[in-house]
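*Asks:* how would this look folded up:
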Amino acid sequence: MAEGNGRDLPRSYLRRWRMYNTEVENLACLSDDEESVSSHVSAVQEGSERMHELSESQSSNININHEYGNNENEASSDNVESSNDEEISSEEEQSSENDSSGSSRVSSEDEQSDSDNNDLCKDLAEWATENKTSRDGLNSLLFIFRKYGHRVPKDSRTLLKTPRHIDINKKCGGDYIYLGIESGILKILTQNARHFTRNNELLLDFNIDGVPLFKSSNTQFWPILCSLSKYEPFIVALYCGNSKPNSVQAYLSDFLGELENLKTHGITFNEILYTVKLNAFICDAPARSFIKCTVGHNGYYSCERCTIRGEWNGRVVFNSSDNSPPLRTEEEFRACLYSNHQTSRSPLIDAGLFCINTFPLDYMHLVCLGVVKRILMFLKQGPRECKLSQQQLKLISDKLKNLRGKMPREFARQPRSLELDKWKATEFRQFVLYSGPLVLKSVLSRAMYNHFLTLTVALSILLDSIKETRNAYLDYAQELMTYFVKNATTLYGNTFVSYNVHALVHVTDDVKNYDTSLNDLSAFQFENYLHQIKKKVKNGQNPIVQVVKRLTEAEKSNIRRIHSKTFMYVSMKKKDGCFLLWNQNFAFVRERRPGKKYVCDILKPQYTEQFFKEPCDSKLINIAVAKNIERYASRQMVEEADIERKVVCLPYEGGYLLMPMLHGIERH
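*Replies:* Next comes the predicted model:
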């Protein structure tokens, strides 16, 4: 028995020692927690010491047994030792093989662990960027991940790959950075290459506008934005100061230089040469005045399309009896012959750009925030001839509030009372196109109501995305706009026809020149992006640096740019279940079927009623009243390809007022 114990002792001791040693090595490779490694090493060392004490005690017992009756000759002892050495040697070789296989297994597990950690970090970065998570919040989340053994960075800046330094230039009286046109275009092409395989012409829309950052200071951004094929805009240049740039030449120099180079040489991507063309500068009136070097919109000669002279009536108004003043031309503008209109020579002229037709009159600022808001302001607090009583205003507000929840899901805001100071541009658009004709009926006088409808009908024609229908009624839209401006003084007083109201007579020209809907010439998408830029600034310390770092983080997180196409929500509720088909029938969804097919009640136009007769039959622009739908409709299967557009379906006199949607989705 003693001999067996003597032979087994070295093997068991070495086997356990190797096991503990391998565990420590593996733990050191797989863990970043030094305290955990230290605790395991201490445990192994304690185990080794206990094994050593045990071996010594057992060795002493063996020696005693040898002295008192187990004497063996030297030959047999040598044979036993040599035998033990061979067994230990073979066991070491086997253990070495096990260690090597264990280390290879650990290596493969380590590689898999690194891959999982990289995927985790990538997903965390995308999540944090998309949800605009604060730095402190993300740091707290990373701490929790590390607490439970995940190998993630300690700081959010490491996770998001935030650049350490941003080069900012002092220019035009403030801070300035130029990011470039080509770099932004290449990012869009890289993420959406398949959308640009059929057409190698890139049409660029640019926007320049001022954005105040804080209520307590004059700090403001003046970015140059670019939009390609209605994808989300990107920043070309960004200026930050206490006022607008003090030199338009210096402000536009980098931009105009690169634009000229791209127009000449184009852009090569995936071995395809794309030609670059300037489509339009879509700006509000103050920004157009700034970069064109013309008088402001309050000037006597402020009209950008004709040479009409305003007159003073508490403010500059355009009540001239001249119905057709001479139009401005590109040749005379280039020669700076409009001394009353141009303040200096614009750098756009030297860059070879057109300064009249290239600047469409943005209907978001001109019509929605300009004319429509002015109409409502005059109804609330204008001259006696147009001002409504408090009872009438309350009636309009109540009607608007009754429409809450009735607008389709595409609308970002539902109707609310006449708190005009809080209304956004989309709400004024909603009023003039959809809710206004309904809530103003029977409240305004017949003359004022029909006058308002001329604006609604004209805009409905100019906003129509169907080219053939729009072009067929362009001349009629021009007549309606001219009528609206000409008769506005009679209904609203001599102070009503401001710069914005007068410019309505020129809006139709932009639709003709660009051969597109007013939706494609509006600043709505740029204004939405400006709001996103503003939200990236958390404090007043280096606002430009904050924006550029957030943009870099989004770029490295591979956030895709959104294409602003129209999406349709479909449900069996009236507000999201009414559509206009290509054959001009109305469809009311009753069931949804797989494959984007719908069981609908089809109502033909002859079973609908007109909503108004002046200035034209409302059915001319597909506005109608539907009553007794169940009686006149027929049940049919409709596919998504049969749908032309969604219809706003509002309750009206026991039936429904149907008004086709004329704009894209307001939220994604």
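*Asks:* CA atoms for contacts and neighbours, from now on please.
*Replies:* Fine.
*Asks:* for the residue nearest to E614 when sequence neighbours are not counted, helix, strand, or coil?
*Replies:* Closest residue to E614 apart from its sequence neighbours, by C-alpha to C-alpha, 6 or more residues apart in numbering: N450 at 6.2 Å. Following DSSP: H, G, I helix; E, B strand; the rest coil, we place N450 in the helix state.
*Asks:* for N628, see how far away the residue lying closest to K646 once chain neighbours are set aside is.
*Replies:* Computed as C-alpha to C-alpha, 6+ apart, the closest residue to K646 that is not its neighbour in sequence is F579, at 4.4 Å. As for F579, its distance to N628 is 17 Å (criterion: C-alpha to C-alpha, to the nearest Å).
*Asks:* here is the second sequence; please produce its structure so I can put it next to the first one:
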Amino acid sequence: MNEQRKEYKRLWMKKYRARKCRKVTILESSESDGDTPTTSQTLKKNVISEKIKHNAVDSLLHILRNHGHSNLPKTCRALVSTSRLVKTVKVSGMDYYYFGIQSQIALLFDSVHPINYPNVLELSFNIDGLPVFKSRNSCFWPILCSVWFNEFRQCVFPVSLSYGESKPSSLQFLQDMVHELKDLIKNGLSVNGYFMEVKLHSVICDAPARAMVKSTKLCSGYFGCDKCTQKGYWCGRVTYPLVSQLVERTDMSFRQQTNQEHHHAVSPFCDLEIDMVKHFPIDYMHQVCLGVMKKLLLTWIRGKRNVKLSASQISEISNRLLALKSYVPKCFARKPRTLLEIDRWKATEFRQFLIYTGKIVLKKVLSNELYEHFMLLSAAISIFISPSLCKTNACLAHSLLCTFVTQSTTLYGEEFLVYNVHSLLHLISDVKEYGPLDNFGAFAFENYMHKIKRFVRCGKNPLVQVIKRVQEIGFSELNYQSVPQVTFSKPPNNAYVVCKSETVKCVEMVESNDKSCLCRVYSNVQPLFMEPFNSSLIHAYNININKSCMETLDITSVTFKRAVCIKQGNFVRLMCILHHL
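*Replies:* Okay, here's the model as predicted:
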């Protein structure tokens, strides 16, 4: 009996070694092409990029293994290297997981060519709540970090994730991030033998989240403004009527809590050697686009009788917006929608209306007084959002915003001057500190928030699901090759403003190659508007479509700026795209 068992064991081991040798041979043959990716690597990349569910991949792997691909893993977890065990802890009354700043940056730089390594690494952080399910109050509270590598890309990654039935009960969930950031600012960071100095660029939050992490009163409080000491005035809601002679808050006054009515407690961020006022800029995505611009539109649609638009006027504006859909380039995330869907508009749509389409669709529909008032805001934000104009014309934009806030009382009443409108007066200080509005906007963070929401596939352990998806994906989706300036030659993506020295041309590209392009150059170029300033400053023009000529331009010797080209009858409205693409 023992001899039979020994013989059986010997034959079994012989077959096992033969199978193992066969697997090794297959693997070696599949990987013998050097840099050519294996089937597993290609499949893994596709599963991650297409966000395919694990059970679907398991079925596919089973089929492939039965048809000659025995070298492939049996499960999706093995294919994408999913963590088996994820340990979370209870912090601030929520389930909490800390990825770490340094560990995440190290993973990031593994995907980056050393030529892109910066000498000084500037980090921006975002803290905000993210509802997950419509049927529950549960939400995520991620701490996100962004690193700017060049002017084309901004990389966002999570530093920590918290999940619970309500918002955090305390600010304890910030402690790990603050302690690690304090050490990095003091000692710097070494990645792959390359040393980098670390600086905090900014902490970008909407107004409620900013008040929470700074332990201050909400913006609806009497001393809710985190930029000045003005006391709010109650007229059905807290408003801020003063426009001039505002007393600015400073880092010293904040830390000493000289205005005690503004503070609840001491913020964890006070442990860092940062400016507690300047390092928390106004987020124009929430406060200008979703704040002031949305408030204006809702006032015109549902406000008082003296400023409310009629049904026919709303219909006219909506029809004009729909008529512009075919002229909006694909670099815009969304096409214009009607005012009937205003409650579903996203921040990018309000920005598009504020800077580009609103100038056209509101003209001769709004009263002259209301239109000129809107143009003050539109023109000022157009300057602040432009990387070049915000440096040279910041004072002009600030004076326009001061006029806008002052006239708002007369046109819409005192109750219009809520915190979001008041914060327009403080934009200039943040623009002078950080540059154009997109340098401290929350758009990149909100895009990543949308990814987090999509990582949740069922109601069981949402936090663990997101952690595993983040670890699987890593930074595999990054691409740091900059896009050429001139790439499109078909409408509506072929409009450009061409600049060379002080000469400006408005063109539509017809054909292009690596060195030159054939363009239709418009000769009779006039400003789109003259008030509140000449629109040539922001490259917005009104052009006679019949006066043009064909011309070949050298791509290497001129600067091409993308533009929106709207054709109406015999005229073209051409506006340079000012915001960060």
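*Asks:* circling back: show me which of F579 and N628 of structure 1 is the more surrounded one.
*Replies:* Using other C-alpha atoms under 10 Å as the criterion, F579 of structure 1 and N628 rank with F579 on top: 29 against 12.
*Asks:* tell me which residues touch the more buried one, please.
*Replies:* Residues near F579 of structure 1 by C-alpha atoms under 8 Å, 6 or more residues apart in numbering: 586-588, 643-647, 660.
*Asks:* same check for those residues, but in structure 2.
*Replies:* Retained in structure 2 (both residues aligned by TM-score structural alignment, their matches' C-alpha atoms under 8 Å) from the contacts of F579 of structure 1: 587-588, 644-647, 660.
*Asks:* and L186 of structure 1, how many residues sit next to it?
*Replies:* 15.
*Asks:* residue in structure 2 matching it?
*Replies:* Structural alignment places L186 of structure 1 opposite A106 in structure 2 (criterion: TM-score structural alignment).
*Asks:* let me know how buried the residue lying closest to its match once chain neighbours are set aside is, in neighbour terms.
*Replies:* Nearest residue to A106 of structure 2, sequence neighbours excluded (C-alpha to C-alpha, 6+ apart): V191, at 6.0 Å. The tally of other residues near V191 of structure 2 (other C-alpha under 10 Å) stands at 16.
*Asks:* V191 of structure 2 contacts L108, doesn't it?
*Replies:* No - applying C-alpha atoms under 8 Å as the test, V191 of structure 2 and L108 come out as separate, 10.0 Å apart.
*Asks:* what segments of the stretch 551-668 of structure 1 are helices?
*Replies:* Ranges of helices in the stretch 551-668 of structure 1, per DSSP state H, counting those that start in this stretch, are 629-632.
*Asks:* for K277 of structure 1, pull up the helix or strand it's in.
*Replies:* Here K277 of structure 1, judged by DSSP states H and E, is contained in strand 272-281.
*Asks:* what's next to that strand, contact-wise?
*Replies:* In contact with strand 272-281 of structure 1 (C-alpha under 8 Å, 6+ apart) are residues 200-208, 262-263, 265-268, 358-360.
*Asks:* once you drop chain neighbours, what's closest to the alignment partner in structure 1 of E511 of structure 2?
*Replies:* By TM-score structural alignment, E511 of structure 2 lines up with R592 in structure 1. Distances taken as C-alpha to C-alpha, 6+ apart put Y598 closest to R592 of structure 1, at 4.7 Å, once the chain neighbours are dropped.
*Asks:* next: Y20 of structure 1.
*Replies:* V44 is the one closest to Y20 of structure 1 (C-alpha to C-alpha, 6+ apart), at 5.8 Å.
*Asks:* list the residues that contact that neighbour.
*Replies:* 20-21, 24 are the contacts of V44 of structure 1 under C-alpha under 8 Å, 6+ apart.
*Asks:* before we move on, back to that, against I267 of structure 1, how distant is the residue nearest to R592 of structure 1?
*Replies:* Distance of Y598 of structure 1 to I267 of structure 1, computed by C-alpha to C-alpha: 44 Å.
*Asks:* quick check: the match of E511 of structure 2 touching K573?
*Replies:* No - contact criterion C-alpha under 8 Å: R592 of structure 1 and K573 do not qualify, at 11.6 Å.
*Asks:* look at these two and report which has more neighbours.
*Replies:* Between R592 of structure 1 and K573, R592 has the larger neighbour count (other C-alpha under 10 Å), namely 16 against 13.
*Asks:* show me where the stretch 301-450 of structure 1 has its strands.
*Replies:* With strands called from DSSP state E, counting those that start in this stretch, the stretch 301-450 of structure 1 shows them at 311-312, 316-317.
*Asks:* so which of the ones you listed is the most packed in?
*Replies:* Counting by mean count of other C-alpha atoms under 10 Å, strand 316-317 has the highest mean neighbour count of the strands of the stretch 301-450 of structure 1, with a mean of 22.
*Asks:* mean deviation, it versus structure 2?
*Replies:* In the superposition against structure 2, strand 316-317 of structure 1 averages 1.5 Å from its aligned positions (mean C-alpha distance after the TM-score superposition for structure 1).
*Asks:* again with stretch 136-147 of structure 1
*Replies:* Stretch 136-147 of structure 1 sits 1.5 Å off on average (mean C-alpha distance after the TM-score superposition for structure 1).
*Asks:* buried ones in that stretch?
*Replies:* For stretch 136-147 of structure 1, a neighbour-count test (16 or more other C-alpha atoms under 10 Å) marks 138-139, 141-142 as buried.
*Asks:* map F529 of structure 2 onto structure 1.
*Replies:* Using TM-score structural alignment, F529 of structure 2 lines up with F612 in structure 1.
*Asks:* ok, E248 of structure 2 next?
*Replies:* Matched by TM-score structural alignment, E248 of structure 2 corresponds to L327 in structure 1.
*Asks:* again with V470 of structure 2
*Replies:* Aligned partner of V470 of structure 2 by TM-score structural alignment: L551.
*Asks:* tell me how many other residues surround the residue nearest to L242 of structure 2 when sequence neighbours are not counted.
*Replies:* Nearest residue to L242 of structure 2 in three dimensions, chain neighbours excluded: Q230, at 7.7 Å (C-alpha to C-alpha, 6+ apart). As a burial measure, Q230 of structure 2 scores 20 neighbours (other C-alpha under 10 Å).
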